[in-house]
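Colleague: Sequence and computational prediction follow.
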Amino acid sequence: MKSKLLPIILLLLVVLNGVLIFMLINKPHIQEKERRGRDFLIEELNFTKDQEKDFLVIDMSHRETMRSLDEQVKNNKNKLFNSFETLEQEVELIAKEIGSLESEKELEVFSFFNKVRDLCSQEQKDKLENIVRKAIHGNNKMPPPRDGRMPPQNRGNRPPPR
């Protein structure tokens, strides 16, 4: 009985390893997330085929720029936290660089939406501004944190911890 079960288990493990390797290489979960964001704007703004083509070019350029900036921020944060013995001046310079890169990211996002806005008709511009406004301000329906604590704005309604 054990000798018949061993090949089945080995085959199952090989198949699972193949699936995991595929997911690591292709990262379909990340690609799907990017596609959803892209498709959302295309559908919500009801782009024509020409607008969609132009939008995809803008979107690709934006994503490349954001990835580059994210990578630079990550590298600087690694440099900052992997060297606790560095001089305070160097730490401040690295922190300022991180702040500068974060500022560039915000400007890139603004530039992206400005370019998308330029593609739009007046009706689409109104929809886009509404979408951006909702994204910035949210709908104030935040789910509770996973650790069970109340969000900061609701803490005043609860008694202090004992």
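Modeller: That came through fine.
Colleague: Please count neighbours and contacts with C-alpha atoms only from this point.
Modeller: OK.
Colleague: Quick check: which element contains Gln89?
Modeller: In this assignment (DSSP states H and E), Gln89 forms part of helix 88-119.
Colleague: from the chain's centre, how far out does that helix sit?
Modeller: 15 Å (C-alpha atoms, centre = their mean, to the nearest Å).
Colleague: List the buried residues for it?
Modeller: 91, 94-95, 97-98, 101-102, 105, 108, 112-113, 116-117, 119 (16 or more other C-alpha atoms under 10 Å).
Colleague: could you check the angle helix 88-119 makes with the helix or strand just after it?
Modeller: Per DSSP H and E, the first helix or strand lying C-terminal to helix 88-119 is helix 122-137. On the basis of axes from the mean of the first three to the mean of the last three C-alpha atoms, to 10 degrees, helix 122-137 is oriented at 150 degrees to helix 88-119.
Colleague: try this one side by side with the last:
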Amino acid sequence: MNKSKLLIISVVTLAALNIALILVLTLGHSPRPPHNMGGPKQIVIEKLHFDASQIEAYEELISVHRETIRSKEEEMRVAKESLYHSLSSNNQDKRDELIAKINIIQKNFEEIHYNHFLDIKKLCKPDQIKDYNELTNELARIFSPQKMPPKR
């Protein structure tokens, strides 16, 4: 085989490998789980078989929940900002106080989420409780942030 044929075969092979790699990187990793049915809200609605009035009440719960979470996120942002500003002062008491405050805010986040799901349970009719209990086994997976592939 002469050098020009070898060079052509090499170029074509490398081009095909590059195209395959691009396809794998763009199509191979979905940031959403394969069960994606329109996001967590839609998953809850479908798994619990909510009717129109339940959906309306659920949307109101979501609205209140989001507003409460936004308020806590702002509180957390301010507390963390204060903590990092305290780096220049070497004040151990202030640092400990701010870390304790951040821990309390994080605890509040978890209580807010937990109570939100108790409120969802209250929307369920007796025949939907079994579906609700099954849903609770999947909550961490459904509502946790999706892991993104590592950046290179």
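Modeller: Nice, thanks for sending it over. In this text, all values refer to a predicted model and were calculated from it rather than measured experimentally.
Colleague: just to revisit the earlier point, for the helix holding Gln89 of the first structure, name the packing helices and strands.
Modeller: Judged by 3 or more C-alpha pairs under 8 Å, 6 or more residues apart in numbering; DSSP states H and E, the packing partners of helix 88-119 of the first structure are helix 49-81, helix 122-137.
Colleague: What span of the second structure is the longest one aligned with?
Modeller: Which is helix 49-81 of the first structure. Aligned using TM-score structural alignment, helix 49-81 of the first structure spans residues 52-84 in the second structure.
Colleague: what about Leu14 of the second structure, neighbour count?
Modeller: Leu14 of the second structure has 12 neighbours, counted by other C-alpha atoms under 10 Å.
Colleague: Residue in the first structure paired with it?
Modeller: Using TM-score structural alignment, Leu14 of the second structure lacks an equivalent in the first structure.
Colleague: host element of Leu14 of the second structure?
Modeller: Using DSSP H and E, the element containing Leu14 of the second structure is helix 3-27.
Colleague: Which element is encountered next along the chain beyond that helix?
Modeller: Once the chain leaves helix 3-27 of the second structure, the next helix or strand it forms, by DSSP H and E, is helix 40-48.
Colleague: what's the angle between that next one and helix 92-123?
Modeller: Relative orientation of helix 40-48 of the second structure and helix 92-123, computed by the same axes, to 10 degrees: 40 degrees.
Colleague: What's the average distance for helix 40-48 of the second structure when superposed on the first structure?
Modeller: Helix 40-48 of the second structure differs from its equivalent in the first structure by a mean of 1.5 Å after superposition (mean C-alpha distance after the TM-score superposition for the first structure).
Colleague: Can you list the buried residues in that helix?
Modeller: In terms of neighbour count (16+ other C-alpha under 10 Å), helix 40-48 of the second structure has its buried residues at Ile43, Val44, Leu48.
Colleague: what does it contact?
Modeller: For helix 40-48 of the second structure, contacts defined as C-alpha atoms under 8 Å, 6 or more residues apart in numbering pick out Asn36, Met37, Ile55, Cys124, Gln128, Asp131, Tyr132, Leu135, Ile142, Phe143.
Colleague: Could you do stretch 81-92 of the second structure as well?
Modeller: Around stretch 81-92 of the second structure, the neighbours that count as contacts under C-alpha under 8 Å, 6+ apart are Lys94, Arg95, Leu98, Ile99.
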